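Visitor: dropping a prediction and its sequence here:
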Amino acid sequence: MASDTVLGRHRALENERLDDVGRERARGQRRRLSRVLLAGVAVAGYCWWRYLSGNPILPALPSIDPFLLTVIIFFGLMTAVTLGTMTFTGRSPHVLYRPEQIEVRISDVKGLAPVAEDVRRSLELFRSAMTFKRKMGGTARRGILFEGSPGTGKTHMAKAMAAESGVPFLFVSATAFQSSYYGATGRKIRSFFKELRKAARREGGAIAFIEEIDAIGLARGGVSLSATPAAALHSTDCGGLSGLTVLNTAPVQVERMVSSDVGAVVNELLVQMQSFDELTGAQRAIGWGVDRINLLLPAARQLPRPRPEPVNVLVIAATNRADALDPALLRPGRFDRRMTFGLPDKAGRRELIDHFLERKAHEAELADPEHRDALAGVTQGYSPVRIENLLDEALVNAVRRGAAGMSWSDLEQARLVTEVGLGQPVGYTDHELRLIATHEAGHAVAAWLLAPHRRLEILTIIKRANSLGLLAHGDRDDVYTRSKAELGALISIAFGGQVAEELFFGDVSTGPAGDLTYATTVAAQMIGSAGMGGTLISFAASAGGGDLVSRLMGDAEGRKMLEELLATRKQVTRELLEHNQHLVEALRDALLERHELIGGEIGRVLTEAQSGQSVDLRDRSALRPGS
């Protein structure tokens, strides 16, 4: 019985909480109907008074001299143009959307499960803001900052919030506030927040979304910001190596200096973010009258002045430069909550792939869970927008070959073009063609033997962008840290091309130049930052200028450790390829025949060469994605 009572109270509180916005909207509708009714009664009374007094309902127009009328119209137009220009330059640039105009729901935002759950809680708190304040004494969030890389779903999520909240959605780009007229930017910001408050009073609540708020919210002059970004280093070069991620978390001190006009814009934004509850025009008029009457009354009989009515508003802003925003914007009371939209993990990418493929034509093989899992694996580092773009490019390939839907081959070609670039016909000499094929085969064999956990994706000797040839390889699963053995293996893979050239040609070309840069960078991270070399001193902690490689090269002991590590890893690669020259030859010959191997074709050539079987790449039936 007691449990039923508790459950009944919970349901009653839930119903009251969920009805905050609707109750405020109904109250506003009653106020507006009352005003219309009073205005109608006043007009009807005036008409009856004119009728009963024997006068026409509409008074006769006065006669006026045509010349005087022309002068009045001219000066009236001049005044209207002047006032119109001032009004137009200061009007709010927002676009108003009604909930029924927005089709996106939170359930449609895929690959962002943790953020979506937090958004739902924030939305519930927004809808129950009045109950939360009245019953619990708390203040609901009024500002949420969406931060993250481009294309991670920030705007999409804001639209979903507006649709599910059932209140007006005021969308504006921060650049739309900017104006060449002095002071107009501040007037636009004031006008925008005024319209936001009006919409909230009219509908019981309103949501504002400011896109790229860093355009008007950069730190003011003299403000020092500190940040510790995690920089990802990816290398794709003529030597043909890609797929490594190295973290550099060295603190960076950034000082932003902006003009006085921009500082004034930030100040206006700060004031408006803190001043949601303001008196309406009618309340200010009443207050003016009350003040005049109170001047005639004793202190004990003073009339109360009207108080501002709280409005239920939520301001959402999006940026991919949160570290550059003014710190005052990020304090509680303005943007109370910061939500980070990161790149989706493998499970999130699989969810996105399933979601997009429901709407895009595809062949039966892409309904296979294995193919979809493989696609989720090879799209590591992709944003939701980039995944959708990849599928669209695959559809373009399908149209070109006259198919009704995309296939796995279309996706592989789309990835090759979007990640590396279009193939460019180059008239290689026979020696160059054989040299480049041997170089790339050396990379691939080293990767296949030293890092079997990695996925060999693309091996080509077709010139694309700045690469004469390349090997693209990546992790089979999402990886956030790397061991000393893994980093060492990646350095050895980088030396695979140079070692193969030495073994088969007895000479070295300029092709390994990019590989050496790559290997040196990784080795510097191991020794100078991760403590994986002969010292526990972090060169990254040094206050001196230059990057990590420069600091190690400038230190005699550091340079020595760097050279020893690189020499050791090259020797490992040499010993490995000397014992497996037949694998390099098999892969080289396959490249010379096909010029490009994708996905499972690489592993198939090496597997059959190791077992002594002949290789027929025309038979693609045994190939599986990501094998």
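Guide: Looks like it came in fine. Numbering: from 1, shown residues only.

Visitor: please make it C-alpha for all contacts and neighbour counts, starting now.
Guide: Will do.

Visitor: I'd say residue 362 and residue 406 touch.
Guide: Yes - applying CA atoms under 8 Å, one finds residue 362 in contact with residue 406, separated by 4.5 Å.

Visitor: out of these two, which sits in the busier spot?
Guide: More crowded of residue 362 and residue 406, by other CA atoms under 10 Å: residue 406, with 26 against 21.

Visitor: surely that one is in contact with residue 365?
Guide: No - if you go by CA under 8 Å, residue 406 and residue 365 don't touch, sitting 9.5 Å apart.

Visitor: so who does the residue nearest to residue 99 when sequence neighbours are not counted touch?
Guide: The spatial neighbour of residue 99 that comes closest, neighbours along the chain excluded (CA to CA, 6 or more residues apart in numbering), is residue 163 at 4.5 Å. Neighbour list for residue 163: 98-100, 102-105 [criterion: CA atoms under 8 Å, 6 or more residues apart in numbering].

Visitor: for comparison:
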Amino acid sequence: MLFEIVIGFAVALLVYLALIGINVLPVIIMIGCAYMMYSVMYRSSMIKSPQKVITSTQGITFDQIGGQEVAKKELLEALDFIKNFDEAKKMGIRPLKGILLTGAPGTGKTLMAKAATSYIDSVFVSASGSEFIEMYAGVGAQRIRQLFDTARTMARKASKKHGVIFIDEIEVIAGVRGRHSSHLEYDQTLNQLLVEMDGISSSDDVNILVIAATNRPDIIDSALLRPGRFDRIVKVDLPDKEGRLEILKLHTKNKPLADDVDLEQIAKETFGFSGAHLENLCNEAAIFAMRENKNKICQKNFLEAIDKVIMGEKLNRKPSDEERKRIAIHEAGHALVSEHFNPNSVSTITITSRGQALGYVRQIPEDDIYLYTKQYLQSQIAIALAGAVAEEILLGDSSTGASNDFEQATNLARKMIFSGMSVLNVVDKDSLPSEKLHEVISDILSEQKSAVKKLLEEKRDTLVLVVDYLMENERIDGDKLRELLYKSRAA
């Protein structure tokens, strides 16, 4: 109340002085400068470290992390040097200062950091890289100092020999220096982090281990990546089929599963899923079962959950009958060509709208593939073009629904060219003229389109049969599709 009275009196005084002819502009400028200085000083005094302190991560162990055996093995080996510090010291081994976890989002980097804390019996202090950056110079550097001081203080209070600092999204503050020429706050923050990590010595009563996570290791400053700061760089990859199965088993332990649930089949159909995706998949399957008033989760619920995780929720919009038929023809074309090149590869065909897709075909890779042959890439281009070709055969023209398919086919053709699988043989990506690149891409796509058109013309009756079934049922699973194909061949 007093503050408002003083402000009101000061404003009234300035107005009065202005009315009697006194120049009040210098006074206003002085008051403004004084207020700005006060704001900066007050802001600096209120700076707090952004860390979240966890004195115990009991219950979080490496046994709870599935599908990352290689990463866990490498991380555990590094942690053993800290856990068995006295033995390591006899061999002249210094404690590790930093471990950088790299990998796609949702692969379990944060969970691995917490498990590491439990493994070496230490306090756990976490922060995000974005929490260190402010508009005021020096704030980030001060927060870095506070972060390390807090870790040491909390470890001493908890009577622990080790402290773990976990920094998520470290690329925010650890990017190559000099990128932000107009704002040196980033560089100052990184410089302080470099100093703090260099300041960790084996003679300290508390050994501090910095664990950081990023999915952009390519932009991190080399000074931070050198041995002596981040001694180990552990790649946390997307899980393979066996890893996905292990993760699914972990996330379904507390869920009632029906007898028809086949986790191996689900693991096979979830190529490219991270651990976070798989956890969400299990949760969505349980939600679907609850919606149907079931007391157990069925295989059908898991398959529908896969569709939702990939494509999103079903939409209420209903295309016209003419559009539904075009969508059915398009998806049937993809499915038939997929089955031709990769038998038993189709898991589901649907013309139900989800997310941005009016319909889609979900394929099952026989095995996780990491290297692609020329034949495989050509078959994938053919599958991508098959939807538009099917529309042309049965309806006379294609639609805008094939635009994403064309983009995918073009990217696959580029991959062929830059992998030396085209008529150009081995080429330099930077020196290849754009006109020549366009010409070769067009040739590859035209060749595959002609092959697909010939194939679908031969299977025209089967295509119509599948389209009619889709129009009536809106969905076909892989086994039903292959049953229709078998009947068509028998006829």
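Guide: Perfect, thanks for sending it. A quick note: this is a predicted structure, and the numbers were derived from the prediction, not measured.

Visitor: hmm, back to that, which ones among the contacts of residue 163 of structure 1 are found in strands?
Guide: Secondary structure assignment by DSSP state E places none of those in strands.

Visitor: closest to residue 509 of structure 1 out of those residues?
Guide: The closest of the contacts of residue 163 of structure 1 to residue 509 of structure 1 turns out to be residue 104 (CA to CA; 55.0 Å).

Visitor: give me the nearest residue to that closest one, chain neighbours excluded.
Guide: Residue 104 of structure 1's closest residue in space is residue 160 (CA to CA, 6+ apart), at 5.0 Å.

Visitor: surely that neighbour meets residue 99?
Guide: No - counting by CA under 8 Å, residue 160 of structure 1 stays clear of residue 99, with 9.2 Å between them.

Visitor: what's the distance between the residue mapped onto residue 604 of structure 1 from structure 2 and residue 463 of structure 2?
Guide: By TM-score structural alignment, residue 604 of structure 1 lines up with residue 483 in structure 2. Residue 483 of structure 2 sits 13 Å away from residue 463 of structure 2, going by CA to CA, to the nearest Å.

Visitor: who's more crowded, the two?
Guide: residue 463 (24 against 11).

Visitor: I believe that one is in a helix; please confirm or correct that.
Guide: Yes - remark: residue 463 of structure 2 belongs to a helix, assigned using DSSP: H, G, I helix; E, B strand; the rest coil.

Visitor: quick one: map it onto structure 1.
Guide: When structure 1 is aligned by TM-score structural alignment, residue 463 of structure 2 is paired with residue 584.

Visitor: not counting its neighbours along the chain, what's nearest its match?
Guide: residue 441 (5.4 Å).

Visitor: surely that neighbour is in contact with residue 587?
Guide: Yes - Residue 441 of structure 1 lies in contact with residue 587 (CA under 8 Å); the separation is 5.6 Å.

Visitor: and the two? which has more neighbours close in?
Guide: Set residue 441 of structure 1 next to residue 587 and count neighbours by other CA under 10 Å: residue 441 wins out with 30 against 27.

Visitor: so what corresponds to that one in structure 2?
Guide: Per TM-score structural alignment, residue 441 of structure 1 is aligned with residue 332.

Visitor: distance of its match relative to residue 360 of structure 2?
Guide: Relative to residue 360 of structure 2, and taking CA to CA, residue 332 of structure 2 is found at 9 Å.

Visitor: so for the two, which residues contact both of them?
Guide: With CA under 8 Å, 6+ apart as the test, residue 332 of structure 2 and residue 360 both reach residue 349.

Visitor: which residues sit in contact with residue 414 of structure 2?
Guide: Applying CA under 8 Å, 6+ apart to residue 414 of structure 2 gives the contacts residue 441.

Visitor: then the one 5 residues further on?
Guide: By CA under 8 Å, 6+ apart, the contact set of residue 419 of structure 2 is residue 426.

Visitor: same deal with the one 5 residues further on?
Guide: Residues in contact with residue 424 of structure 2 (CA under 8 Å, 6+ apart) are residue 417.

Visitor: what does it align to in structure 1?
Guide: Aligned against structure 1 by TM-score structural alignment, residue 424 of structure 2 finds its counterpart in residue 535.
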